[in-house]
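Engineer: A predicted structure for the sequence below; I have some questions about it.
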Amino acid sequence: MKAAQKAQDKNSNIYKLRHSLAHIMAQAVLEIRPNAKLGFGPPVDNGFYYDFDFGEESISSSDFKDIEKRMKKIVKQKQTFEASQKSLEEAIKFLEETNQNYKIEFAKELVENGKAENGQLDFYTNGPFTDMCEGFHLEDTGKVPKASFKLDKIAGSYWRGDEKRPTLTRIYGLAFESVEELKDYVKRRELAKQRDHRKLGAELDLFVLDEEVGVGLPLWLPNGTIIRDELEKWAHEIEFKAGYQRVSTPCITRSNLYFRSGHLPYYTEGMFPPMTIDDHDEYYLRPMNCPHHHKLYAARPRSYRDLPIRLSEYGDVFRYEKHGSLAGILRVRAMSMNDAHIYCERDQVKEEFTEVMKMYRFYYDHLRLGNFRVRLSLHDKDSEKFVDSEEQWQESENIVREVLKENNIDFDEEVGEAAFYGPKVDIQLSNVMGREETVSTCQLDFLMPDRFDLVYTDSNGESKRPFILHRAPLSTHERMIAFLIELYGGAFPTWLSPVQTLIIPVNDTVHEYAKQIEQRLFDNMVRVELDLGGETFNKKIRRGITRKIPNIWIIGNSEMDEQAITWRRYCVKDQVKIGLDKACDNLINWRDKRVMDNFEDVKISE
């Protein structure tokens, strides 16, 4: 079970620990701010928080030491968590008397919506503190492991998450089942801060986020564009070898197309508002490329001899993500997707799906993205989100399940996460902090062939509907590069690095030799820089390291005499003196073969 899932298991010890600590913290805070009003205090993935209304009083992180001291005292007292119930009338009276007026609103909702069993509301008491909550605590405060928690930060929050409601003060705490886990989390979080793609993206001049342009609309600088181009070039080569045909389609289309596909109304909330053209026609920025590709398939008569047809496009798409969900370039409103659609016969589906999964594995292994979780996302027959065709759902879900099993791919199933037109395999990748994001998907579509009247003529001359696979193994440029920045800490391999080699001459006498090397690399399409500035040699080295350039070639008199270079690799202790011809061969080989030389197991061949 994943950490996030475990944290939400209310019977798990970690959930009970974090929930208990939320109460313990609230009790400690009220000891120093007795007039504070309570909001909610739930456990969360890495700890807990509690919301307070301090009125004219205030609280800051300077109070944490005092609060933690009081919390530890409460832990030592081994206060038991005792359950009780109150009617709505009793609950309102108690909440008014204890200055918990915010919870009166919630208490009324629970009773009115039938969520309070027999109209009774649950309360839990530990020592002098009583809170209205649904329970799941430790037996007593003494069960909190020593040194397993710490207060973390203060933030603002809106009551019930509504920006029109009062602003509360939220105090966050970290909590784990052991001091070792807590220390490990703090260490990993510090690493995550250092590797945050927004921080490194600015430092390495990869992209710009400008509010005047618009939130969620990244501008790619030359360095970032190089990484995009290299990934796209790689995908073009791999897809060419796999039999894909590249296409190009517009980023805007008439609303009719999306009504036909079902994105209107199924996906309306994820689309930008329409533009009215010529006083009557509505046009939308596309949120995905699929309908355009379907129209390309339908543009010509198709025979079983043509199938499978694999159409690919790095297409720009636009999605109206909510402002609060935007995160650097990980979650944006404008993105370029490694998209493709495979049109095939029923008996070709398994083979095509298998080949797509192999492609995913190849990309992920090569990029050293590490372990990832495969999720089979299924429909929910009780949800209006999905088209009503239970027989087709069952058939398509069974096909995908069989492919995963036959290829010995471990997977979890999750109901309700499918696309509205079919089941999908989601690749769930974890970042440094262990937080999962869906990076890539592969979807089996049984609906669109009907909606777009897509047909092919089978071997008997009869008209049949193809199946469609939607796939995007390299995700979007934005999401994939965000993950790679954080995984590599901004230190890209030579083939992806904006500057592949930095040449630093030791003195003026070797400038001409250094220029010759620069020209040789330039002629071989290597992204090279020559630093002839007036700064000290050590300062030039430090600047190259700060820019995370993978290869620094140092040129001195002995290197010039021997027609050699001294090679310093990023984050590799030992420098290597090597002949110029051999050095160029190494560099070009790493680039051409896309060697992952940012990992220490890659050595220079002398």
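Structural biologist: Nice, I can see it. Residues are numbered from 1 along each chain as shown.
Engineer: please make it C-alpha for all contacts and neighbour counts, starting now.
Structural biologist: Will do.
Engineer: wait, what's in contact with the closest residue to residue 215 other than its chain neighbours?
Structural biologist: Excluding the flanking residues, the one nearest residue 215 by Cα to Cα, 6 or more residues apart in numbering is residue 209, at 7.2 Å. Each residue near residue 209 by Cα atoms under 8 Å, 6 or more residues apart in numbering is listed here: 215, 216, 217, 218, 219, 328.
Engineer: comparison target below:
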Amino acid sequence: MTQLSFEFPDGKVKQFDAGVDIKSIAKSIAISLAKKAVAGKVDGQMVGVNTPLNKGGKVEVITSDSKDGLSVLRNTAAQLLKAALHDTYHDDIKFGTNGAYDDGFYVDTDKKENQVSADELQPLSDKMNKMIKHNVPLKRVILSKADALNQVDGDPYQAKLVNKFASNDQVAFYQINDYMSLANGVVLPSAGSVKYFKLLSVAGAYWEGKSSNPMLQRIYATAFVKKVDLDADVKKRQEARERDHRVIGNKLDLFFVDPKVGQGLPYWMPNGATIRRVIERYIVDKEVAAGYEHVYTPVLMNLNAYKTSGHWAHYRDDMFPPMKMKDGEELELRPMNCPSHIQIYNRHIRSYRELPLRIAELGMMHRYEKAGALSGLQRVREMTLNDGHTFVAPDQIQDEFKRILNLMVDVYHDFDISNYHFRLSYRDPKNTTKYFQNDALWNKSQKMLKGAMDDLGLDYVEAEGEAAFYGPKLDVQTYTALGNEETLSTIQLDFMLPKRFDLHYVGKDGKDHQPVMIHRGIVSTMERFVAYLIEMYKGAFPTWLAPKQVKIIPVSLDKHGDYAKKINAKLRKLHIRSEVENRSEKMGYLIRDAQTHKIPYTLVVGDDEMSNNQVSVRQYGHKDSKDESIDEFVKQIQKDIQSYSRHYGE
């Protein structure tokens, strides 16, 4: 019998007979390890736990409690789901790809008539549990490419995958009962260990991730080795759903997106528009106080400007097609505001005395996001950026960078944002297509940003390859309620665009000098920022941001309606967003409805309140109410609003 040599992670080498499997190798080390073994790696290649090995190498035993082991479990669950789907729909269903990912596993399907719906997940789960209960084997079967194509005949997606996976004219399948499933990843020998799984949801997914391909239905699911881990994950997902800005936005009537009239183009309803308006007024006032000049510039620009800036060369696929006019001009919906602000700078001859020159705008932009990436307000095709560009002399860079960063931190404090970290994003010097080529400028600008952060004593991480094509940047990274990392704010240093647009200022020496341009966005786009706040606050906006700040409920519309209207008029005159409840419903229902809509203050007025010129005040999230004079309540809510709700209800 031929002997094979295997080297273990600790450096030890052992000899085994050819045909040995990972389970036997693990058993030779320890019985307990053999029990936990679910797969192995030989020279970095994953192999099944019972797969006969015919060559030696560096070997590692994969256990059920490892990350790789969890992937094996989830790959197995994905194969069981495919078998359950085939058993349910037979030849009426086709399969795309399937497999494990960080949060679970998925299977892509294409059903003959209606796609698989969320209502069908429980019966599919029951069939999987039946296979698990009977510990159904997943037998690995090797077919020739010709036999494999015959096996998947009638399924164009699987046929394409057979051609992709074929190696040495062989293709691997797993036989599960009477179903032959195309292999994708290593699985467990049998179904019995897949005890704790959950089918989660369904959503559209393009075949091969390309929007030009057919839309398939993706079934999302997850699985864990231990029940406690599954329970924790389900709870976490429930919390995420409760914070999902798309769900809350619908419940509170903040915005909607209708694909029939435009994918990725949100409509702001009055409640959402109010939140946005408050943020816009806040940030404009904040920036004006910080020395910014606010402007308005067109949403359209001659395409040549974006060719000069480099956006056309670098981001053409993310831009809308140019509009060719009858006079020969080509106009482009702007994807960035920087060329527009450059035109503002270039309108006059600039002196060093004007620098730093700070230009800001709530500038509308359009980007052609792929349909599959669109998501509520977080990923859209039309957006309004809280944009700003500062033109500085080279010796002003670090001071201006610190000034912008301090403004950013101040704004975050007002919005009560604390869960963020800083990332210095550098170029990848090996990527000669994405980044403009000037080693000296890149090294100089990256060193400047790093020096400013060090001077401020702020912690940060460094990320190569995350810079803009024209310069390095500081990104402020946050996490959404769904666990996705987002760039909320950014400061970018740019030596390139001033050179491309031939920008100058007259220096102290009377000669022309080139300014440096600093791009910055404090609160990102209005769309992304509102989405972030919806999830952060779980829809319960602090009083200063809430679309409706006060709901006044008269006990009887006939008897107390005029008194409620009088209070409402007083509050509105003070720019407090209040309204009178005019529905003839039971008092308990109306109070609960105000709480459901997360209105910060509910005022109930009846005979006693009207007699004493008072209101009965109930704050959101509180069960008890208290009587106050109208003037006392006004003083309280004004303090709440003016302090950015840091003294909520005091």
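Structural biologist: That came through fine. In this text, all values refer to a predicted model and were calculated from it rather than measured experimentally.
Engineer: one step back: dump the contacts of residue 209 of structure 1 into CSV; add secondary structure and neighbour count as well.
Structural biologist: As requested, the contacts of residue 209 of structure 1 are exported to CSV (DSSP: H, G, I helix; E, B strand; the rest coil; neighbours: other Cα atoms under 10 Å):
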residue, secondary structure, neighbour count
215, coil, 17
216, coil, 26
217, coil, 20
218, coil, 20
219, strand, 16
328, coil, 22
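Engineer: between these, which is closest to residue 394 of structure 1?
Structural biologist: residue 216 (37.2 Å; Cα to Cα).
Engineer: distance-wise, check that closest one relative to residue 328 of structure 1.
Structural biologist: 7 Å (Cα to Cα, to the nearest Å).
Engineer: the residue nearest to residue 215 of structure 1 pairs with which position in structure 2?
Structural biologist: Residue pairing (TM-score structural alignment): residue 209 of structure 1 is matched to residue 257 of structure 2.
Engineer: and if you look at residue 576 of structure 1?
Structural biologist: Residue 576 of structure 1 maps onto residue 626 in structure 2, by TM-score structural alignment.
Engineer: burial count for that match?
Structural biologist: When neighbours are counted by other Cα atoms under 10 Å, residue 626 of structure 2 registers 10.
Engineer: quick one, what contacts residue 414 of structure 2?
Structural biologist: Residue 414 of structure 2 neighbours (Cα under 8 Å, 6+ apart): residue 644.
Engineer: that one -> structure 1?
Structural biologist: Under TM-score structural alignment, residue 414 of structure 2 pairs with residue 366 in structure 1.
Engineer: that match and residue 493 of structure 1, how far apart?
Structural biologist: Residue 366 of structure 1 is 11 Å from residue 493 of structure 1, by Cα to Cα.
Engineer: any residues in contact with both of those two?
Structural biologist: In contact with both residue 366 of structure 1 and residue 493: residue 596, using Cα under 8 Å, 6+ apart.
Engineer: return the distance of stretch 600-608 of structure 2 from the chain's centre.
Structural biologist: 40 Å (Cα atoms, centre = their mean, to the nearest Å).
Engineer: no, scratch that, I was asking about stretch 102-121 of structure 1
Structural biologist: 36 Å.
Engineer: can you give me the helices for the stretch 451-600 of structure 1?
Structural biologist: 477-488, 511-523, 537-546, 557-562, 580-592 (DSSP state H, counting those that start in this stretch).
Engineer: and among these, the most buried is which?
Structural biologist: helix 477-488 (a mean of 21; mean count of other Cα atoms under 10 Å).
Engineer: wait, doesn't residue 646 of structure 2 sit right on residue 637?
Structural biologist: No. If you go by Cα atoms under 8 Å, residue 646 of structure 2 and residue 637 don't touch, sitting 11.6 Å apart.
Engineer: do you know how far the residue nearest to the spatial centre of structure 2 is from residue 386 of structure 2?
Structural biologist: Computing the C-alpha centroid of structure 2 and ranking residues by Cα atoms, centre = their mean puts residue 484 first, at 4.4 Å. Look at residue 484 of structure 2 and residue 386 of structure 2: by Cα to Cα, they are 22 Å apart.
Engineer: again, but for residue 317 of structure 2
Structural biologist: 23 Å.
Engineer: next helix or strand past the helix ranked longest in structure 2?
Structural biologist: Longest helix of structure 2, by residue count under DSSP state H: helix 67-89. Next along the chain after helix 67-89 of structure 2, taking DSSP states H and E as the criterion, comes strand 93-101.
Engineer: can you name every helix or strand that the helix or strand following that following strand contacts?
Structural biologist: Using DSSP H and E, the helix or strand that follows strand 93-101 of structure 2 in sequence is strand 104-111. For strand 104-111 of structure 2, the contact count by 3 or more Cα pairs under 8 Å, 6 or more residues apart in numbering; DSSP states H and E identifies helix 67-89, strand 93-101, strand 215-224 as packing neighbours.
Engineer: export those as a markdown table, with columns for mean neighbour count.
Structural biologist: Output for those, formatted as a markdown table (neighbours: other Cα atoms under 10 Å):
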| stretch | mean neighbour count |
| --- | --- |
| helix 67-89 | 23 |
| strand 93-101 | 20 |
| strand 215-224 | 23 |
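Engineer: residue 551 of structure 2 is nearest to which of these?
Structural biologist: Of those, the one closest to residue 551 of structure 2 (Cα to Cα) turns out to be strand 215-224, at 40.9 Å.
Engineer: how far apart are the closest one and its match in structure 1?
Structural biologist: Its aligned residues in structure 1 lie a mean 4.0 Å from strand 215-224 of structure 2 after superposition (mean Cα distance after the TM-score superposition for structure 1).
Engineer: okay, the helices and strands packed on strand 104-111 of structure 2 in CSV with distance to residue 462 of structure 2 next?
Structural biologist: Shown next, in CSV, are those (distance: least, Cα to Cα, whole Å):
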stretch, distance to residue 462 of structure 2
helix 67-89, 26
strand 93-101, 26
strand 215-224, 33
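Engineer: residue 463 of structure 2: which of those is closest?
Structural biologist: strand 93-101 (23.5 Å).
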